[in-house]
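Trainee: coordinates only, no sequence provided:
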């Protein structure tokens, strides 16, 4: 086997995700289950076809062609055309036969041309596919010309002719990375040990056919599929779960499986470098697993088969005593740097690039012009073989990518739904059950209700008495069984109308997809505070693609959110200096109109104060960019209440602007230049109104009192008079508020109600929400963080309804308790206004992959020769879709 073929086989193993057969989770598990069929397909479709086409051919063809060219030169020019060294004399090199000889010599040096043998076909296949693949992702880099020693490879940007076009490296891809930490890692111990013994040759990606020994690493503190939030910057460590580090599970075939449980949390005992400390914690974990496994084996002898391979040697130069367990612990805790993207149309992209590659980097016009017809025909046949094989590989890769795209885009299932329900809406027949629930009683005490379940005499209050003393009580259905929850919500006639808030524990892309149908064009205010992408672990990005990863993440989610925004709604995004320019570029390309870029105050860290000079000024502001989906949207004035009301005053009615139609006689004056402030009819009414005030009310009321009295009656009066100096003046009413500009440095952007690192201030959020929405309108935040937006919406005097989407573990620890506390505050202040809040948890993309199932045997019988064409089409296009039909994550809802 040629070096080029070996190289390409290794690449195929990576492309088809078969290079790690011991991994047994997600798509790895599905592909490994059919690795025998994939191996047969590759051998048949790739190896056999190329080998058959090049059978019997050798590099002697090139030397035969060279000898024929020499003979032709001698016949045409004579033997004296050659130097004693055998080379053609310089004066004959420009002749037709001289050029043919030179080309034949080049072919012989190259081994017979660009496609002389199968090694060069494999070389071109490797070069083509490897240039687009990078650690689990296909990058949309459109190559324009080949790279050489003197020129870096430039790329072609697709351009559609518009005046200005925005493009970035990952524009054609969905960003799917919510975290760099896996919550569920599974490997097959037998296959892992076999891999450690040495690599398999050829296309053999199969593990040994023995009883599988599966080992799972799981996060005990988080449910399956949960990830840490992309905005959370606190340093955390994988620490063996103290309460139950090891446990035994049995699969559906009755075979034992070992589960090693971890917590992923900050470590208060940490000292020294983070990496060194994590390795110390892993060494402790390995020791605990050994001790616990020995105890489990005593109770469950069937686990004895795990002991020897789990602690088998897996040394490296730097870690000569490393065990197999330590090796896979290292894989589990390492940042998961693959699979950041899913291509939106991988097949179309690679097919276009393949044709361009063949035309630009393989075909040589000199070959076609110089060779005779049979050689050209043979050359084109080889090109067709290469193109056919490459297109079949593309079809297979597109099937894998399109299947993942289908899983990513499918509506995710709601795994759990709970409610915060005002007790006033719970049927009275359930009140005693509520009152007798100790978990609910503890929750009320936790939120410091003013009432007590005991009288001052020490006697226990009855349920009706307690409820009467605490009219703002909230029932948390998560503290009850499902039967109670169903009975409680069944009696609420208009559940949607009574729902004031929705909390979604989900990736924001999936959360937005779920609510799109119900809330399309219905949300008046959207505010987001996405990761600032500072490069300090606030956003996971692919190496060398920090900003393009972030832009892809923002674009797709913004497109979904735009569909939810009402025609009169306002979309606001707060961002720091690192990505503010890219926000403008992405959002300008999506929305019809940018309204404002508002400056807000942020906390300043003067970390450079210790130095004599600095490289730049400390950053003291963030920017809130606001957008509308419809051009020409008019917004109400945004006003700020003043500490003291300013009294009314008189100001000159003349303006320096020059409109001749606004020069008319008023109070005996006609301006020669400039103009009056208002058109004539309004000005005359204002003169008359002031005369009426002087005649009828001036003795009893000040002008300010008279103006306010009329304003409260719904009449907004204007006044114009002639001053003692003979100048026309108009009345400026009393001001209880001032108009707000795009300078919001009067309020801080950061809040301090929770310990959450990126909390936003309630006054700032309330100003934004009140500007773009009215009472009971919906507001949305799909980077909800600690829940500040929901808290702000609840605590406004004329409260709004809200939707918060967040996937971090602090959804349970910070966001949900904060919203519950805000509900209690609101319900205690105004019990009759208390409404329902719904809390839902969606399956994650990781859950969807892990819930895929395959039948034990392939559904297509490919053993007969007549089925070869059907088998090829099936493997290229349909097998993944067909064989996963019926998986729990792919149930079709009717």
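Mentor: Alright, I've got the coordinates. Computed from a prediction, not measured in an experiment: that's the story for all the values here.

Trainee: CA only for contacts and neighbour counts going forward, please
Mentor: Noted.

Trainee: now the helices for the stretch 201-350 of the chain?
Mentor: Under the criterion DSSP state H, counting those that start in this stretch, the stretch 201-350 of the chain contains helices at 274-299, 304-310, 324-333, 346-357.

Trainee: can you say which of the ones you listed is nearest to residue 219?
Mentor: helix 324-333 (10.7 Å; CA to CA).

Trainee: packing partners of that closest one?
Mentor: Other helices and strands packing on helix 324-333, by 3 or more CA pairs under 8 Å, 6 or more residues apart in numbering; DSSP states H and E, are helix 274-299, helix 304-310.

Trainee: if you count neighbours, what's buried in the shortest one?
Mentor: Read that as helix 304-310. The neighbour-count check on helix 304-310 (16 or more other CA atoms under 10 Å) flags 306, 309, 310 as buried.

Trainee: quick one: residues in contact with it.
Mentor: With contacts defined as CA atoms under 8 Å, 6 or more residues apart in numbering, helix 304-310 is touched by 189, 190, 193, 213, 293, 297, 323, 324, 325.

Trainee: 6 Å instead, please
Mentor: With CA atoms under 6 Å, 6 or more residues apart in numbering as the contact definition, helix 304-310 has outside contacts at 297, 324, 325.

Trainee: what sits against the last one?
Mentor: In this case it means residue 325. Taking CA under 6 Å, 6+ apart as the test, what residue 325 contacts is 310, 311.

Trainee: show me how far the longest helix along the chain is from its chain's centre.
Mentor: As assigned by DSSP state H, the longest helix anywhere in the chain is helix 373-409. Here the centre of helix 373-409 is set off from its chain's centre by 30 Å, with CA atoms, centre = their mean, to the nearest Å.

Trainee: helices or strands next to it in the packing?
Mentor: Contact partners of helix 373-409 among helices and strands, from 3 or more CA pairs under 6 Å, 6 or more residues apart in numbering; DSSP states H and E: none.

Trainee: and the next helix or strand along the chain from that helix, how far from the chain's centre?
Mentor: Beyond helix 373-409 on the C-terminal side, the first helix or strand identified by DSSP states H and E is strand 414-422. How far strand 414-422 lies from its chain's middle: 25 Å, per CA atoms, centre = their mean.

Trainee: name the helices or strands packed onto strand 414-422?
Mentor: Counting by 3+ CA pairs under 6 Å, 6+ apart, strand 414-422 packs on strand 474-476, strand 836-842.

Trainee: so what's the residue count around residue 383?
Mentor: 18 (other CA atoms under 10 Å).

Trainee: second structure for comparison follows:
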């Protein structure tokens, strides 16, 4: 066997340690356990599983690598040992029992071609046996491959194929021979920011109130920065209202170049560029420098909100506010399948390097079989873990949501007269009529209203006046629905049939999903007015994925809309130049290019 150089062994040991640490850092990102103070979405779940995930990264993963190498080593060594015994028996049968020594076939037998051939084969088998033994170098290569593979598909809470620039760094696009294939970076993911839209954020600190507001600033979408970041908006971004005990910080999301980012948020020790901690820390420091903030509030903002928090109160809320608005844009529809396919492609091209076959860089493929087996086995353990978490999020997203509140709007001619006194006594309903129609106002109100009074005679004379059950209690609504009548006075037997329209306040994909069974193939016309994705509207998108984020949003909602349309139904869409081309492609794909009718163009003024 070949002796190991101590210096080389030390180098391999250090390399193994370095790659283990790099993989652990990447998995900490993937499993989203690096932000214990965040308390929304998946972060809340991951904080509960922190110990389990940490054990997997620190112990189970390393042991699994050793175990898999051991399995492959045992299998390979068994095969090599068998071949070596066979070869040595052949040598003894040919040259005698004393033909072998520690270096192989004795020198006097190597002069003939047959002897040299047997000696070289004996030496090769011994080298193969050495190669089959697990080494720190081989382990380091596995950890390096794992870190490299998963780095290609994850950023800030989302699994997606990150941009590659080198000629030999490629992705595999699923293609089954279609004439035209429409593909984008996050095609197989749900866009889930439709209920967010840069919301404000507020929290209480004793008798004080702290409010983070999002404001638009001039040129917000026209910068030349490489990424968009939250900054405090102007010199008066932080104000304190002593009367209301209200501290307000106004944020804007703006594009910043790398140089701008460095100037605003100097990186911490040992870092070339600022990370999330540097940015949040800079924002916190700016807020605390605001004029007129009471010392008691400043002190409270710099203490922990809960004993289990890692960071002070203000830091925690700034981190949560910025993270929730800038990360976790997507949920993958089948993360396990996606990463599994990409892993196979990675192994073929990065481990076996099939492109090198037939070139001067070609090496024996057998050399890579063992590490490929170990890499695939360990990677699938990580993939399975990640897929469980992502599938849980997907299940929550796809689950039909509970209806929180239902109200009915109906004209007076559907309401029995016995309910008139309660209607007339409802100040909320009367106020709504005044606001909408001016009913009951002495000046500028209904000219036909005698004495500016809303009474029983008034209700009887206006059969099409609308009442809103949201302004009444549940008991009134239940009794009214039980006794609801048609304009001719006959009772309503089927409430669904009597309802002439439906208005839903909801996240739009969830609402469309809820309507699938009840309204399948019943809708004559659909009109949509989606975000134009100008960069300065309320549509949130991940940096460098503006158009693909929008395509994921639109495609899922169009797919949900199609089953609702009658076969002769129509869909109209208001769109501008920013996404017109992409929208035309996706609508042609979903509804069929042969069903396109026309584009109606109007002049901007």
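Mentor: Sure, I can see it. Predicted model only: the values in this text are computed from it and were never measured.

Trainee: nearest to residue 622 of the first structure, of the contacts of helix 304-310 of the first structure?
Mentor: Nearest to residue 622 of the first structure among the contacts of helix 304-310 of the first structure, with distances taken as CA to CA, is residue 325, at 46.7 Å.

Trainee: how near is that closest one to residue 216 of the first structure?
Mentor: For residue 325 of the first structure, the distance to residue 216 of the first structure (CA to CA, to the nearest Å) stands at 11 Å.

Trainee: residues shared between the contacts of these two?
Mentor: By CA under 6 Å, 6+ apart, no residue touches both residue 325 of the first structure and residue 216.

Trainee: any idea what residue 153 of the second structure aligns with in the first structure?
Mentor: When the first structure is aligned by TM-score structural alignment, the residue opposite residue 153 of the second structure is residue 132.

Trainee: surely that match and residue 143 touch.
Mentor: No. Using CA atoms under 6 Å, residue 132 of the first structure makes no contact with residue 143, being 9.4 Å away.

Trainee: before we move on, the earlier item: would CSV of the buried residues of helix 304-310 of the first structure with distance to residue 585 of the first structure be doable?
Mentor: Listed next are those as CSV, based on distance: CA to CA, whole Å:
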residue, distance to residue 585 of the first structure
306, 55
309, 54
310, 52
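
Trainee: looking at these, which one is closest to residue 707 of the first structure?
Mentor: Taking the buried residues of helix 304-310 of the first structure together and measuring to residue 707 of the first structure by CA to CA, the closest member is residue 310, at 86.5 Å.

Trainee: rewinding a little: of the helices and strands packed on helix 324-333 of the first structure, which is nearest residue 351 of the first structure?
Mentor: Nearest of these (CA to CA): helix 274-299, 43.4 Å.

Trainee: name the residues of that closest one that are buried.
Mentor: 277-279, 281-282, 285-286, 288-290, 293-294, 296.

Trainee: name the helices or strands packed onto that helix?
Mentor: So helix 274-299 of the first structure, by 3+ CA pairs under 6 Å, 6+ apart, packs with no helix or strand.

Trainee: change it to 7 Å
Mentor: Helix 274-299 of the first structure is packed against strand 237-240, with contacts defined by 3 or more CA pairs under 7 Å, 6 or more residues apart in numbering; DSSP states H and E.

Trainee: so how far is residue 35 of the second structure from residue 385 of the second structure?
Mentor: On the measure of CA to CA, residue 385 of the second structure and residue 35 of the second structure end up 19 Å apart.

Trainee: those two: which has the busier surroundings?
Mentor: Taking other CA under 10 Å, residue 385 of the second structure and residue 35 do not tie; residue 35 has more neighbours (19 against 15).

Trainee: tell me the secondary structure at the more buried one.
Mentor: Classification of residue 35 of the second structure by DSSP: H, G, I helix; E, B strand; the rest coil places it in coil.

Trainee: aligned partner of it in the first structure?
Mentor: Aligning on TM-score structural alignment places residue 35 of the second structure opposite residue 20 in the first structure.

Trainee: nearest to residue 70 of the first structure, of the contacts of helix 304-310 of the first structure?
Mentor: residue 324 (63.0 Å).

Trainee: how about the closest one, what's its partner in the second structure?
Mentor: Under TM-score structural alignment, residue 324 of the first structure pairs with residue 312 in the second structure.

Trainee: in contact with its match, which residues?
Mentor: 301, 302, 303, 304, 305 (CA atoms under 7 Å, 6 or more residues apart in numbering).

Trainee: how near is the last one to residue 285 of the second structure?
Mentor: Distance, residue 305 of the second structure to residue 285 of the second structure, using CA to CA: 18 Å.

Trainee: for residue 550 of the first structure, which of the helices and strands packed on helix 324-333 of the first structure is the nearest?
Mentor: Nearest to residue 550 of the first structure, of these and by CA to CA, is helix 274-299 at 26.1 Å.

Trainee: thinking again about what came up before, only the buried residues of the longest helix of the first structure, if you could.
Mentor: Those would be 379, 382-383, 385-387, 389-405, 407-408, for helix 373-409 of the first structure by 16+ other CA under 10 Å.

Trainee: what about residue 503 of the second structure, how many neighbours?
Mentor: If we define neighbours as other CA under 10 Å, then residue 503 of the second structure has 8 of them.

Trainee: picking up where we left off before, my read: the match of residue 153 of the second structure touches residue 138, true?
Mentor: Yes. With contact defined as CA atoms under 7 Å, residue 132 of the first structure reaches residue 138; the gap is 5.4 Å.
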